[in-house]
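> Just to be clear, the model below is a prediction. Sequence and coordinates:
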Amino acid sequence: MQRVAADPIDVLRSRTSAKWRSFPADVLPLPVAEMDYPLAEPIAEALHAAIRRSDTGYHSGSRHVADAFQGFAARRLGWDVDPAHVTCTADVSMGIVEVLRQVTSPGDGVVITPPIYPPFFDLVTEAGGRVVEVPMRGGIDDGWGLDLDGIEAAFASGAGAMVLCNPHNPLGWVPDRTTLEQLAEIAASFGATVVSDEVHGPLAQPESPYTPFLTVSDAAREIGVTVTSASKSFNIPGLKAALMLTASERGDRVRTGFPYEVEWRMAQFGAIASIAAFQEGGPWLDGVLASLDDNRRLLADLLADELPGVRYRMPQATYLAWLDLSALGWGDDPAAYALEHAKVALHRGPAFGASVGRGHARLNFACSPEVLSEAVTRLAKAASPAVE
């Protein structure tokens, strides 16, 4: 498999995105979920062609993106998507908020599963809901899973919806079909809605295939709404395009209830790039997956050699590593220590849930092996005075 190589560090530091503008030049920035790989050529060419023809007006609706995703989903994900059941918007977070506004009333409980992508806490409240935390079960040693009993108890206590992260950010855990079937049955028994964020789905490694929630059962199709995008898999989050998918009359009522402007928030360049990604980006994505596989294994080796006290379980998907740095004695927020003493920027663990994130941090390994190695070396040097 031909790997996709990361851009050189001098090229990366010329980028103006959040990852490369949020820290001084002597810091290795590994917190933000952006990849260091060059843009897939079909996407770049599609965008260049749009510029050449001055195609910078409003996008022409959801259908063209939905049609492209239909082919991608069938080829890569084993998912039969009906483009007529797709509405686009600007990004996954916006889609989650709009779905929650349709399926909950102000003050309703919404289940999330810490440690979890930090914006989930804010998305629930933005939609008018109340966060109900049901932490993940298990851990680094034995692996993770949903606390289905806890989720059922939350629904029984009145929570009206759940935001599922499939695959899970920051754990890189991929729920299996049986787990998703059980979740769907529990939600259906209470009439609750499962909003499934599946933006990292195409980044699952081959030995841990991702299962789209809407494919697992009639119950899932009845109570589920999936929100996804090409943004993470193809590194185009700044171009703003996402898809909201349903597979039942109930789900369609959610989509048709959106305010008119929800669909028109998708950007023209986001639509153009997404179509190119879904139609022609497969070989590039295969190369990225191979590079990420190399790096997740390299990280395990580097930690074992240089920071054996740090606990890490190789993710099944995504390019994000959840690290338990507690043994280093760097406090509840070890990312702060790492930034000050190692000049390595990590994502703060407590932001993923105060009860489960203390002593942890998230690291983005979608970078070159050299950058990853340098980051671990810096962390190890910073740890040496603190570890006997």
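Received it, and whenever you're ready, just let me know what you need. Just so it is clear, the model here is predicted, and its values are computed rather than measured.
> CA only for contacts and neighbour counts going forward, please
Noted.
> Mind jotting down where the strands sit in the stretch 1-150 of the chain?
Using DSSP state E, counting those that start in this stretch, the strands found in the stretch 1-150 of the chain span residues 28-29, 86-89, 109-112, 130-133, 137-139, 143-145.
> wait, I meant the stretch 201-350 of the chain
Under DSSP E, counting those that start in this stretch, the stretch 201-350 of the chain gives strands at 224-228, 242-245, 311-312, 320-324, 344-345, 347-348.
> same for the helix or strand that the last one is followed by, what does it pack against?
It stands for strand 347-348. The C-terminal neighbour of strand 347-348 among helices and strands, as given by DSSP states H and E, is helix 354-357. Where contact means 3 or more Cα pairs under 8 Å, 6 or more residues apart in numbering; DSSP states H and E, helix 354-357 is not packed against any helix or strand.
> quick one: contacts of helix 354-357?
Under the contact criterion Cα atoms under 8 Å, 6 or more residues apart in numbering, helix 354-357 has outside partners 114-115, 135, 332, 349-351.
> ok now the helix or strand just after it, how far from the chain's centre?
Downstream of helix 354-357, the first helix or strand assigned by DSSP H and E is strand 360-364. Put simply, strand 360-364 sits 14 Å off its chain's centre (Cα atoms, centre = their mean, to the nearest Å).
> ok, and here's another one to check against it:
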Amino acid sequence: MDSSPRDTPASDQANPLCRLSLEQLRRRTSMKWRTYPDDVLPLWVAEMDVPLAEPVARAIVDAVTLGDTGYPAGTAYAESLAAFAARRWHWDGLAVERTAIVPDVMLGIVEMLKLISEPAAPVIVNCPVYPPFYQFIGNLGRPVVEAPLGQHGRIDFDALEKAFGQARTSGRRPVYLLCSPHNPTGTVHTAHELADVAALARAYGVRVVADEIHAPLVAAGATFVPYLSVPGAGNGLSLMSASKAWNLAGLKAALAVAGPDAADDLARLPEEVSHGPSHVGIIAHTAALREGGDWLDALLTGLDHNRRLLAGLLAEHLPALRYEPAQATFLAWLDCRPLNLHADPATVFLDRGRVALNSGRPFGTGGTGFARLNLATSPDVLTEAVRRMARAVE
């Protein structure tokens, strides 16, 4: 089943976030579990504390047993994503012939920027935003123009129009890198907001590239709207992947999706880019989208429960800290400014509480005084983390 109400917390048996002990997790060798000493609770980088969904694990084992570890080929990934989009988002507009496999979302974004804009063309972002936006854009030699988010983390269209106008003065065609759902705030942009983005972009001659990697991870009561589904977005490009929703960051694969008016742009993507994704990764992502719906529903229920749990824990132990449960992602954006720490909050929580969070500073303007917490862990770990954070600021 690929859609179901999520009114009650998942049971420990059904909830993937309750399946692994801290001892089991510390046997992992990924970045999350090897960056800090064992006395630190790592609630930072975007890895989830879950086992693989059974259909995904089975597909990987079958591929390895067969020795199917060569170069990627075919359209199975795109077909599975198109079917998933139709089931989950009621969007039938994802055309397989207007897709291309890319190594991952960020490298795909780099390739899209190369396709649709000149070297040194400005890139507009809504800050605070995912730090690799700044890193990858900078490494590409492009200037970043910030359009700060408005109240409650929503797009501020006055700020966005100002940024579009500023970017146009460069004499090069700018690109708006839209984060949807937004990282770190977890904001889910509405269909009306996205249509306004498309209209404003066309009015200013700005191309839109949407990072939609968190699209499957939407909280109960919220609805994800694909950017390419709204009126006026036909010349847009989107990057999608199963990596965040099924914890497949180590199995590299993503899809670039073009709107009808951007098909010719995507067709110019160099053939060698398709060699970058992992073939086993594509097999895993395809299985997730095709057969991982029940697992995803259990995860979403667990995340809904953790959002409520975190809100209650913070109200009890750190009442001055401001937190608004997100509409999407498995991330929490914590406003620590009322704590008056006189230091970066993430540094305080790590040094004094032995809890690793992401500092808000690398997220750009508006990030100072904030910290990002990854709540895709067990309720027990989340509870202990908040208790440690409270002790750190006593």
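Now that the structure is in, tell me what you want to look at. Since the model is a prediction, treat every value here as computed from it, not as a measurement.
> Report the TM-score for the pair.
The TM-score (TM-score structural alignment, normalised by the length of structure 1) is 0.94; 375 aligned residues with a Cα RMSD of 1.2 Å.
> looking at the contacts of helix 354-357 of structure 1, which has the most residues close by?
Ranked by the number of neighbours (other Cα atoms under 10 Å), those place Gly349 first, at 28 neighbours.
> for the alignment partner in structure 2 of that residue, what are its contacts?
Aligned by TM-score structural alignment, Gly349 of structure 1 pairs with Gly360 of structure 2. Going by Cα under 8 Å, 6+ apart, Gly360 of structure 2 touches 346, 367-372.
> same question, Leu140 of structure 2
Taking Cα under 8 Å, 6+ apart as the criterion, Leu140 of structure 2 is in contact with Val110.
> what lines up against it once you look at structure 1?
So, by TM-score structural alignment, Leu140 of structure 2 is matched to Ala127.
> just Glu47 of structure 2 next, same as before
Glu47 of structure 2 maps onto Glu34 in structure 1, by TM-score structural alignment.
> ditto for Gly312 of structure 2
Under the alignment (TM-score structural alignment), Gly312 of structure 2 pairs with Asp301 of structure 1.
> what does His342 of structure 2 give?
Looking across to structure 1 (by TM-score structural alignment), His342 of structure 2 lines up with Gly331.
> Surely Ala59 of structure 2 touches Ala288?
No. With contact defined as Cα atoms under 8 Å, Ala59 of structure 2 does not reach Ala288; the gap is 9.2 Å.
> Show me which of those two is the more surrounded one.
Each of Ala59 of structure 2 and Ala288 had its neighbours counted (other Cα under 10 Å), and the higher figure belongs to Ala288 (29 against 18).
> how close does the more buried one get to Glu54 of structure 2?
Noted for Ala288 of structure 2: a distance of 9 Å to Glu54 of structure 2, by Cα to Cα, to the nearest Å.
> How about Ala199 of structure 2?
Applying Cα to Cα, the value for Ala199 of structure 2 to Glu54 of structure 2 is 43 Å.
> again, but for Ala343 of structure 2
Ala343 of structure 2 is 43 Å from Glu54 of structure 2, by Cα to Cα.
> Please name the residues that touch Pro167 of structure 1.
Contacts of Pro167 of structure 1 (Cα under 8 Å, 6+ apart): 173-175, 198-201, 204, 210, 317-318.
> Only the buried subset of these, as a PyMOL command please.
Restricted to buried positions by 16 or more other Cα atoms under 10 Å, the PyMOL selection for the contacts of Pro167 of structure 1 reads:
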select buried, resi 173+174+175+198+199+200+201+204+210+317+318
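> chain center to the longest helix along structure 2, what's the gap?
Ranked by residue count and defined by DSSP state H, the top helix of structure 2 is helix 293-317. With Cα atoms, centre = their mean as the basis, helix 293-317 of structure 2 stands 17 Å off its chain's centre.
> Who are the packing partners of that helix?
Using 3+ Cα pairs under 8 Å, 6+ apart as the test, helix 293-317 of structure 2 ends up in contact with helix 379-392.
> Quick one: average offset of the helix it packs on versus structure 1, please.
Helix 379-392 of structure 2, aligned to structure 1 and superposed, deviates on average by 0.4 Å (mean Cα distance after the TM-score superposition for structure 1).
> Now that Ile150 of structure 2 has come up, it's in contact with Pro128, right?
In this structure residue 150 of structure 2 is Gly, not Ile. No. Counting by Cα under 8 Å, Gly150 of structure 2 stays clear of Pro128, with 10.4 Å between them.
> and Val273 of structure 2, what pairs with it in structure 1?
Aligned by TM-score structural alignment, Val273 of structure 2 pairs with Val262 of structure 1.
> center of structure 2 - which residue?
Central residue of structure 2 (Cα atoms, centre = their mean): His214, 3.8 Å from the mean position.
> The aligned residue in structure 1 for that residue: what's it in contact with?
By TM-score structural alignment, His214 of structure 2 lines up with His200 in structure 1. Residues near His200 of structure 1 by Cα under 8 Å, 6+ apart: 166-168, 232-233, 317-318.
> residue contacts, the match of His342 of structure 2?
Counting by Cα under 8 Å, 6+ apart, Gly331 of structure 1 has contacts 358-359.
> Val195 of structure 1 belongs to a helix, doesn't it?
No. Checked against DSSP: H, G, I helix; E, B strand; the rest coil, Val195 of structure 1 lies outside a helix; its state is strand.
> Surely it touches Gly224?
Yes. Using Cα under 8 Å, Val195 of structure 1 is in contact with Gly224, at 6.0 Å.
> of the two, who's got more company?
Shown here are Val195 of structure 1 and Gly224; by other Cα under 10 Å, Gly224 has more neighbours (28 against 25).
> Now the more buried one: closest residue in space that isn't a chain neighbour?
Val194 (4.8 Å; Cα to Cα, 6 or more residues apart in numbering).
> what's the spacing between that neighbour and Ile223 of structure 1?
Between Val194 of structure 1 and Ile223 of structure 1 the computed distance is 6 Å (Cα to Cα).
> Show me which of those two is the more surrounded one.
A count of neighbours by other Cα under 10 Å puts Val194 above the other of Val194 of structure 1 and Ile223, at 29 against 25.
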